[in-house]
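*Asks:* the sequence isn't on hand, but the structure is:
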């Protein structure tokens, strides 16, 4: 620091901004920690402590607390508000993006350790967010796919039917029928898909079928090593593992169960529950599919109904796309535009087909 130029008033204002931002970020992590327990709570409190060290650095440069402090960054304030009220994976995903925007790489008055801390913080928060993503991946996938399928398919349906020139009542009936048929189909399909995946995982998991035989195996010549080799262990490592397991089994009380072979974690939490996925898929498809039909439900017809449906669905597509972007750690705006382009592209094609095969039933 001694080699740096004398700080200016502008430098001090920047330090004060860093100070309040670090203080606000530490509070975000404390709020998130208050809604968790165990290891995740400890990790979040450690992050808050690290932000406190950064805060102390700027306090030293400022010669103590300034009389007037700027407002924290708007994004950080919003994160604090969300963390205090929800404490969800959504907040962690936003915090991950915030940690990726560290200003310390180009800040001459920040230490190299502070810049390194911020990069590590990004990875820590990404790891915590990844845990949450894995926990809700099955149900979240069904919810997002269901909502988007409902929005796009029913918008395409009512646009195509409406373009043929049929009566508004027929467009409304078609939209409601598409909602029910699609929601039931999505729910049933998701149930079968997740249940089948869980059954497949169960079939591939290690079992305790041979545990009772472990104490009676020959310590030097036994096939237990082959079991571990089928799980990908090298021959020498598999043989050593087999000897350890058999030795422990022979030394154990024969009346007590010894689960010597079951040592692989289950992936069921990643897949999710079949009923949860099916219910989410049904409800979210229905909630998405009802939006394109709303203008006809409330009595709009013709161009007014079409334009209103497009506006409502466009807003919903942008929202779901941005949500996926935030939770996946990607750029929300880009994901939102992608969802909008896909949805309107499908609706535009069916509308053109409806015009091509248009009839008038009035």
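*Replies:* Thanks, I have the structure now. Fair warning: this is a prediction, and the values are worked out from it, not measured in the lab.
*Asks:* going by C-alpha atoms from here, please, whenever you check contacts or count neighbours.
*Replies:* OK.
*Asks:* the helix or strand harbouring residue 174 - contacts with which helices or strands?
*Replies:* Assessed by DSSP states H and E, residue 174 sits inside helix 168-204. Helices and strands touching helix 168-204, as assessed by 3 or more C-alpha pairs under 8 Å, 6 or more residues apart in numbering; DSSP states H and E, comprise helix 112-163, helix 268-271, helix 274-297.
*Asks:* mind doing that once more with 7 Å?
*Replies:* helix 112-163, helix 274-297 (3 or more C-alpha pairs under 7 Å, 6 or more residues apart in numbering; DSSP states H and E).
*Asks:* to residue 90, which of those lies closest?
*Replies:* helix 112-163 (8.3 Å; C-alpha to C-alpha).
*Asks:* okay, the angle between that closest one and helix 168-204?
*Replies:* Interaxial angle, helix 112-163 versus helix 168-204 (axes from the mean of the first three to the mean of the last three C-alpha atoms, to 10 degrees): 130 degrees.
*Asks:* what is the subsequent helix or strand relative to the helix holding residue 174?
*Replies:* helix 224-230.
*Asks:* would you turn the helices and strands packed on helix 168-204 into JSON lines with distance to residue 203 and mean neighbour count?
*Replies:* Shown next, in JSON lines, are the helices and strands packed on helix 168-204 (distance: least, C-alpha to C-alpha, whole Å; neighbours: other C-alpha atoms under 10 Å):
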{"stretch": "helix 112-163", "distance to residue 203": "19", "mean neighbour count": "21"}
{"stretch": "helix 274-297", "distance to residue 203": "17", "mean neighbour count": "24"}
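*Asks:* quick one: the helix holding residue 174 to chain centroid distance?
*Replies:* 22 Å (C-alpha atoms, centre = their mean, to the nearest Å).
*Asks:* that older thread, to residue 243, which of the helices and strands packed on helix 168-204 lies closest?
*Replies:* Between the helices and strands packed on helix 168-204, helix 112-163 lies closest to residue 243; by C-alpha to C-alpha that is 34.8 Å.
*Asks:* from the contact counts, what lies against the closest one?
*Replies:* Judged by 3+ C-alpha pairs under 7 Å, 6+ apart, the packing partners of helix 112-163 are helix 89-99, helix 168-204, helix 268-271, helix 274-297, helix 332-356.
*Asks:* next, the one to line up against it:
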């Protein structure tokens, strides 16, 4: 039986069959709606402007859904229940942090809505939940875009350190050399890899910035504008070279020269530098900052396979502990990547684990083969 929408007149509660299972389910929906509304309000407190207004609007929508279940329950509303564990954890994170990580979790929470299968939820409520997922996805995407460069560097650097140094340690350890040799090899691999990552990132960022700077218009070229042949108007060629079609380039050049005539020789910015494609670019940060970050991210991952040897473990025990620590780290980084990208954290975690252990297993088998050959 489909109840009337709560916005419609009349109390729907007396006309419904009220068995205990329905009452329990309605109370659970009521608790979840209250918890989700509180989460959005907590997130809104950490934001300003449009994002704050959007989150408060989502909280108001959850409040309307809450009222629907209150109307159905009537006098049977009973003692307030807490939301489910995932919703409560989301609320706790929203109160303590409130960043893109929490928005990604909220996006997944909205995707789990069961209102499309709940006979006592209205079609409007089910549609609301689907739209809420898209709204939260949009807010989370803003945060993902802001952190995409740093997050990519962190995940890539840490996982590179984890996998490459685990493969190195397992390969050398399987060959039968002493634990001290494995430790020295692991430390050397950490330093070599981190320095290589840092140097590569420095060169990459510095080269990219130099290429972008080479694309910037020369400010001195504006000094030539008062002396251009207005009839020939070669300034249009500049805009055509930047990608405009012939008519648009000619119109832009005519406008620049017309403004120049009005300002009587004031040429600052006359080449429309602010509209140059070279300025419509991502901020890449400093080369030294990128190098230091890459060094630290790689080293943070590469140190983990070495830890058992630093604490005195040897042989198969050290190899097992190193593999276990790296496995847990790969699962965590994969799950975090999945959450932030809006996909299944379990799938991403298992994929990360499979790739890392696959590479390590190959080097371990090669180490066994070389160890047997040398013996």
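*Replies:* Received the coordinates, thanks. Just so you know, these numbers come straight off a predicted model, no measurement behind them.
*Asks:* show me the one of the helices and strands packed on helix 168-204 of structure 1 that comes nearest residue 265 of structure 1.
*Replies:* Once those are compared by C-alpha to C-alpha, helix 112-163 is nearest, at 13.9 Å.
*Asks:* tell me the angle that closest one makes with helix 332-356.
*Replies:* If you take the same axes, to 10 degrees, helix 112-163 of structure 1 sits at 10 degrees to helix 332-356.
*Asks:* average gap between helix 112-163 of structure 1 and structure 2?
*Replies:* Comparison of helix 112-163 of structure 1 with structure 2 after fitting gives an average deviation of 1.4 Å (mean C-alpha distance after the TM-score superposition for structure 1).
*Asks:* could you give the angle of the helix holding residue 174 of structure 1 to helix 274-297?
*Replies:* 170 degrees.
*Asks:* average offset of helix 168-204 of structure 1 relative to structure 2?
*Replies:* Following superposition, helix 168-204 of structure 1 is found to deviate from structure 2 by 1.8 Å on average (mean C-alpha distance after the TM-score superposition for structure 1).
*Asks:* who's in contact with the equivalent of residue 161 of structure 2 over in structure 1?
*Replies:* Alignment note (TM-score structural alignment): residue 161 of structure 2 maps to residue 150 of structure 1. Applying C-alpha atoms under 7 Å, 6 or more residues apart in numbering to residue 150 of structure 1 gives the contacts 285-286, 288-289.
*Asks:* which SS class is residue 243 of structure 2?
*Replies:* What DSSP: H, G, I helix; E, B strand; the rest coil gives for residue 243 of structure 2 is coil.
*Asks:* which among the contacts of residue 150 of structure 1 gets closest to residue 350 of structure 1?
*Replies:* Nearest member of these to residue 350 of structure 1, counting by C-alpha to C-alpha, is residue 289, at 16.0 Å.
*Asks:* how deep is residue 78 of structure 1 tucked in, by neighbour count?
*Replies:* Per other C-alpha atoms under 10 Å, the neighbour tally for residue 78 of structure 1 reads 15.
*Asks:* again, but for residue 100 of structure 1
*Replies:* Counted with other C-alpha under 10 Å, the neighbours of residue 100 of structure 1 add up to 14.
*Asks:* also the one 4 residues further on?
*Replies:* Here the count is done by other C-alpha under 10 Å, and residue 104 of structure 1 has 19 residues near it.
*Asks:* do residue 234 of structure 2 as well
*Replies:* By other C-alpha under 10 Å, 14 other residues sit near residue 234 of structure 2.
*Asks:* regarding the counterpart of residue 41 of structure 2 in structure 1, which helix or strand does it belong to?
*Replies:* For residue 41 of structure 2, the aligned position in structure 1 is occupied by residue 30, per TM-score structural alignment. Here residue 30 of structure 1 sits within helix 9-34, counting by DSSP H and E.
*Asks:* off-centre distance for that helix?
*Replies:* Centre-to-centre, helix 9-34 of structure 1 and its host chain are 26 Å apart (C-alpha atoms, centre = their mean).
*Asks:* ok, stretch 251-264 of structure 2 next?
*Replies:* For stretch 251-264 of structure 2, the separation from the chain centroid amounts to 45 Å (computed by C-alpha atoms, centre = their mean).
*Asks:* for that stretch, buried residues please.
*Replies:* By 16 or more other C-alpha atoms under 10 Å, the buried positions in stretch 251-264 of structure 2 come out as 252-254, 256-257, 260.
*Asks:* which of the residues you listed lies closest to residue 341 of structure 2?
*Replies:* Distances from residue 341 of structure 2 to these, taken as C-alpha to C-alpha, are shortest for residue 252 (41.3 Å).
*Asks:* related to what we said a few turns ago, wait, which of the helices and strands packed on helix 168-204 of structure 1 is closest to residue 343 of structure 1?
*Replies:* By C-alpha to C-alpha (comparing all of those), the closest turns out to be helix 112-163, at 5.0 Å.
*Asks:* report the angle between that closest one and helix 9-34.
*Replies:* With the same axes, to 10 degrees applied, the angle from helix 112-163 of structure 1 to helix 9-34 works out at 70 degrees.
*Asks:* sorry, back to before: who touches the match of residue 41 of structure 2 in this structure?
*Replies:* Neighbour list for residue 30 of structure 1: 44-45, 48 [criterion: C-alpha under 7 Å, 6+ apart].
*Asks:* most neighbours, which of those?
*Replies:* Of all the contacts of residue 30 of structure 1, residue 44 has the most neighbours under the rule other C-alpha under 10 Å, reaching 24 neighbours.
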